[in-house]
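K.L.:
Sequence plus the predicted model coming up.
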Amino acid sequence: MESYILLDYSTLRVVWWALLGFLLVGFAVMDGFDLGIASALHLVARTDAERRVVINVMAPVWEGNQVWLITGGGAIFAAWPLLYAMAFSGFYLAMMLLLVALILRPVGFKYRSKIEDPGWRASWDAVLAGSGIVAALVFGVAVGNVIQGVPFRFDADTLRPVYEGGFFGLFTPFPLLCGVLSVILLVMHGCVFLRMKTEGAVSARAKSLAQLCAIAVILLFAAAGVWVFHGLDGYAIVGEAARSAASNPLGKEVAVEAGAWAWNFNQWPAMWLAPALGLGGALLVLALGFGPWMRLAFLASVCSVAGVVLTFGFALFPFLLPSSLMPGASLTIWDASASHMSLWVMLIAVLIFMPVVMMYTAWVYRVMSGRVTERSVRETPNAY
């Protein structure tokens, strides 16, 4: 049967690593701006009418944006089952916290407008803002923990994964730095989008907050880069990886060395474009000053978000989940994937359905284009 598969096993593994990166970038860019808008709700909107405007900027698209997260989780489950098992069991409490935050978002959207009471609406506004902050923080903290290594191991006889960390152990200084960077990056991204979609006081406040966040993104991303490349131990496979063998995370030797996360950038200098995008995009958001350049500022924000995510992926390659307890058991793209046939069948499905999803998404944004104003909210019966 495998004679009909046009791509060899090692190539398919790289293709699926690239697809996973594409989905993570898509989620960070698409769902990132509405998480950022929710997080900044109380900073950009001070009256009930202004908050309704901000909420109705997110309302038509947030559900579609969240599909990127669901698709990414499904891709991990199908293409990298060992990664799914280890990450979702080891980070169980953090995942539950994230799940609660994501569940409260739609509840906040739906319930806020049910009662015209200031206290009721203020409570749900706080829920929306809190859920956005918590979700963005947890995503960043998770990335920080992956970079510094996760305390797990595999039982040598049964390959049963064992996680030996605790919930509060996830919130050490470096992961917290990544969490704060994540929140501020998404607030910047959301405020740039909000600037395009609103007018008046809300738009002006969004512009000011986006530029403040751009400065913070530049400083925090640079600080995180220095910390990773010069202050944290990285992981590297010793010898030649078994790229086409059946998945077995215990079949390799891994060295832990200072500065190892910079090796890929030194070996493939083109990868430096990712951190350059992360810093350069934020710098453009700061420098453009919006005005007639709002669309260009949003494109710069998209580049900044994508650059930060790609920097993380390029630094780790080929690792998916390094182990701080048992480095040789670290999960890589070569030893944590599904079978050759499974990857091939799923790739065909992706090539068929992903363009459909992207075209539908583009159509939705075209239909929903235009500014949201207090007047449009008042005159739309089904507005939140």
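P.N.:
Everything's here; your move.

K.L.:
switch to C-alpha atoms for all contacts and neighbour counts from now on
P.N.:
Noted.

K.L.:
Now name the helix or strand holding Q211.
P.N.:
Using DSSP states H and E, Q211 sits in helix 200-231.

K.L.:
Just give the closest residue to V302, not the sequence neighbours.
P.N.:
Once flanking residues are discounted, V302 sits nearest to V29: 6.0 Å by Cα to Cα, 6 or more residues apart in numbering.

K.L.:
dropping in the other structure now:
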Amino acid sequence: MILNTLIDYDTLRVIWWLLLGVLLIGFAIMDGFDLGSGILLPFVAKTDLERRVVINAVGPVWEGNQVWLILGGGAIFAAWPPLYAVSFSGFYLAMFAILFALILRPVGFKYRSKRDSAAWRSAWDWALFVGGLVPALVMGVAVGNVLQGVAFHLNDDLRIFYDGTTLFELLNPFGLLCGLLSVAMLTMHGAGWLLLKTEGAVAARARTIGSVAALVTLALFVLGGVWLFLGVNGYRIVGTIATDGPSNPLAKAVEIAPRAWFTNYAAHPWMLAGPALGLVGALASLAFIRARVEIGALLSSALAIFGIISTVGLSMFPFILPSSIDPRSSLTVWDASSSHLTLFVMLVATVIFVPIIIAYTTWVYHVLWGKVDARSIADGNGHAY
């Protein structure tokens, strides 16, 4: 009763749905340019010194940026336990591939320049490339599979059973399209960062590749929307659902229907802001990259990421993980959350600590502002990668 006077259960559920989106978008934007820079490394840097410039452009900040990944994973674990259980069971091999690739990054940063050997350094450069490409690709593939529905069901005791087979079933055509969109989007973002942090030949190559990545992002986003409209069935709740009741995914009826993922836009036209920002951001990024407006290119690519990821969440609401084999088992905002008290305590902690994280991150970027060039590496007194 006391909690209801402060903030009711259904409102808390929506707040945590929004916060989860903010954390995932924060990870995609903050760590996205690190991943994108890794993808670009073999192509924008031709000499050892140029590769060191690229690595040192992200080296001081990439570890801090991964805080957003930890926060997102923690939020899923604490606020949406069934979502965490299904994701880490059904996508186990995909998660393993992502973690393996992410582990390559710190090892690559630390060991790459330990030996003055061209073969040694080239091997670690490609490891950093894999560490950027694989997470970007697999995360996009996962989103594409979520939009199509995941093969899981709940029994009468609410025990979760994953009925999928192998990692390769996730690599379906629509999933791969979403994976390629993710790669192109983060490559565009990485190019924006390298334009801001480097100069000369590295920046020129980043400008060329970033322009192509922006065009590909735009084309794949439009193609994905058309494919979703014409060829991917969505999910919708039949009848009513208790928005403030206990978490029981089986206490609802769900049907699969063509174009169901687009019904929210008809009911709430303001949601069209999501795909609009995705398109405008990609176009603006292309324009700023070509015009050599560095900060504009980075901010507009971040805007594109915000719009593209928001489009997925807004299209699916209130679903957070649909089931392809038992639609009634699909997880929604209203029936897959933790308790009222848990969400409230987590919200209080979030209100206290997230501003501290943002303030510290802002201070770090202020201190580390400026371009990385050959002189800064030569004068690094051994601290440069």
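P.N.:
It's in. Computed from a predicted structure; not experimentally measured.

K.L.:
Let me see the TM-score of these two.
P.N.:
In this superposition the chains share a TM-score of 0.98, using TM-score structural alignment, normalised by the length of structure 1; 383 aligned residues with a Cα RMSD of 1.1 Å.

K.L.:
follow-up on the earlier one: report the buried residues of the helix holding Q211 of structure 1.
P.N.:
Of all the residues in helix 200-231 of structure 1, those buried under the rule 16 or more other Cα atoms under 10 Å are 202-211, 213-218, 220-221, 224-225, 228-229.

K.L.:
same deal with stretch 341-355 of structure 1?
P.N.:
L343, W344, L347.

K.L.:
Make TSV from those residues and add secondary structure and distance to M95 of structure 1 to it.
P.N.:
Formatted as TSV, the buried residues of stretch 341-355 of structure 1 follow (DSSP: H, G, I helix; E, B strand; the rest coil; distance: Cα to Cα, whole Å):
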residue	secondary structure	distance to M95 of structure 1
L343	helix	26
W344	helix	29
L347	helix	27
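
K.L.:
L279 of structure 2 touches A304, doesn't it?
P.N.:
Yes - with contact defined as Cα atoms under 8 Å, L279 of structure 2 reaches A304; the gap is 6.7 Å.

K.L.:
got a list of what the residue lying closest to L288 of structure 1 once chain neighbours are set aside touches?
P.N.:
Once flanking residues are discounted, L288 of structure 1 sits nearest to A297: 6.5 Å by Cα to Cα, 6+ apart. By Cα atoms under 8 Å, 6 or more residues apart in numbering, the contact set of A297 of structure 1 is V192, L284, V285, L288, F290.

K.L.:
And A297 of structure 1, how far from L194 of structure 1?
P.N.:
12 Å (Cα to Cα, to the nearest Å).

K.L.:
what do you get for V146 of structure 1?
P.N.:
31 Å.

K.L.:
Tell me which of the two has more neighbours.
P.N.:
L194 (30 against 22; other Cα atoms under 10 Å).

K.L.:
is it fair to say the more buried one lies in a helix?
P.N.:
Yes - counting by DSSP: H, G, I helix; E, B strand; the rest coil, L194 of structure 1 falls inside a helix.

K.L.:
so where do the strands sit in the stretch 151-300 of structure 2?
P.N.:
152-154, 160-162, 233-238, 253-258 (DSSP state E, counting those that start in this stretch).

K.L.:
check contacts around the residue mapped onto R207 of structure 2 from structure 1.
P.N.:
R207 of structure 2 maps onto K207 in structure 1 when the alignment is built from TM-score structural alignment. By Cα under 8 Å, 6+ apart, the contact list for K207 of structure 1 reads C191, V192, R195, G289, F290.

K.L.:
And the furthest pair within those residues?
P.N.:
C191 and G289 (12.8 Å; Cα to Cα).

K.L.:
More neighbours: those two, which one.
P.N.:
With other Cα under 10 Å as the criterion, C191 of structure 1 and G289 differ in neighbour count, and C191 comes out ahead with 33 against 15.

K.L.:
Might one say that that one is in contact with A210?
P.N.:
Yes - with contact defined as Cα under 8 Å, C191 of structure 1 reaches A210; the gap is 5.3 Å.

K.L.:
how far away is A251 of structure 2 from S339 of structure 2?
P.N.:
A251 of structure 2 is 17 Å from S339 of structure 2, by Cα to Cα.

K.L.:
Please disregard the earlier target; I meant N264 of structure 2.
P.N.:
For N264 of structure 2 relative to S339 of structure 2 (Cα to Cα), the value is 27 Å.
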